[in-house]
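Visitor: here you go, sequence then predicted model.
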Amino acid sequence: MNQKEVEKIYNLSNLSLEGKDIDVLTYKFNKVLDFVEDIFDIDTDGVEITEEIFNHKAIFRDDEVEGSIKREEALKNAKDTEFGYFRLDWKL
């Protein structure tokens, strides 16, 4: 991952890079990505699963119909809107 990609991630997340060292952030992102890559390289063939939840009982709440917030309220902190919806920049 390079500095431009870090800047893009922060921009898409509406986070400010002001006062942050982009070199340090790039290094940290790459350390995490390297760690994940190392995990994928581990040979787990023949390794028995050590944890399974057979008796898990999920407790779900009943769905309750409630009023929605007004569109203006939902969009009031949006960085960019268009036609009454959130607008995202998907260009890479």
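Guide: Everything's here; your move. Numbers count the residues shown, from 1 in each chain.
Visitor: from here on, just use CA atoms for contacts and neighbour counts.
Guide: Fine.
Visitor: what about the spatially closest residue to Asp23 that is not a sequence neighbour, distance to Asn14?
Guide: Spatial nearest neighbour of Asp23, chain neighbours left out: Gln3 (6.9 Å); criterion: C-alpha to C-alpha, 6 or more residues apart in numbering. Distance, Gln3 to Asn14, by C-alpha to C-alpha, to the nearest Å: 16 Å.
Visitor: what is the burial count for Arg87?
Guide: 12 (other C-alpha atoms under 10 Å).
Visitor: okay but it is in contact with Leu75, surely?
Guide: No: applying C-alpha atoms under 8 Å as the test, Arg87 and Leu75 come out as separate, 10.1 Å apart.
Visitor: try this one next to it:
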Amino acid sequence: MEAKEVEKIYRLANLSLDGKDVEDLSNKFNIVIDFIEDIFDVDTEDIIMTESIDSHKVVFREDEAKESSSRDDALKNAPDKEFGYFRLDWNL
């Protein structure tokens, strides 16, 4: 991951890079990405699963209609809004 991608991730997450070493963050991201790639390379072909989703009991509940949030309440903390909706900057 390059420094430019780290900056984009921080912008999308509304985080500040002030005082942070972007190159160091990029290196840390790359360590994590490499670790994840190593996990995908592990051969699990002959490994017996120890837990299965089938063994879990799923408890369903009835849906209940509730009062929705007002548009003003939903948008009150939005950093950018337009025409009564969240506005996203697709150019990040």
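Guide: Yes, it's here. All of these numbers come straight from a predicted model, not from anything done at the bench.
Visitor: when Gln3 and Asn14 of the first structure are compared, which one has more neighbours?
Guide: Counted by other C-alpha under 10 Å, Gln3 of the first structure and Asn14 do not tie: Gln3 has more neighbours, with 14 against 11.
Visitor: check which helix or strand the residue of the first structure most remote from its centre maps to.
Guide: Going by C-alpha atoms, centre = their mean, the residue of the first structure most distant from its centre is Gly46, 32.5 Å out. Counting by DSSP states H and E, no helix or strand carries Gly46 of the first structure.
Visitor: residues touching Arg87 of the first structure, list them.
Guide: Arg87 of the first structure is in contact with Asp80, Thr81, counting by C-alpha atoms under 8 Å, 6 or more residues apart in numbering.
Visitor: grab the nearest non-local neighbour of Leu88 of the second structure.
Guide: Per C-alpha to C-alpha, 6+ apart, closest to Leu88 of the second structure is Asp80, 7.4 Å.
Visitor: contacting residues for that neighbour?
Guide: Phe86, Arg87, Leu88.
Visitor: report the separation between the first one and Asp80 of the second structure.
Guide: For Phe86 of the second structure, the distance to Asp80 of the second structure (C-alpha to C-alpha) stands at 6 Å.
Visitor: and Glu2 of the second structure, by the same measure?
Guide: Distance, Glu2 of the second structure to Asp80 of the second structure, using C-alpha to C-alpha: 28 Å.
Visitor: which helix runs longest in the second structure?
Guide: Scanning the second structure for the longest helix, with DSSP state H as the assignment, gives helix 22-40.
Visitor: and the helix or strand following that helix, which stretch of the first structure?
Guide: Once helix 22-40 of the second structure ends, the next helix or strand along the chain (criterion: DSSP H and E) is helix 71-75. Across the first structure, the stretch matching helix 71-75 of the second structure (TM-score structural alignment) is residues 71-75.
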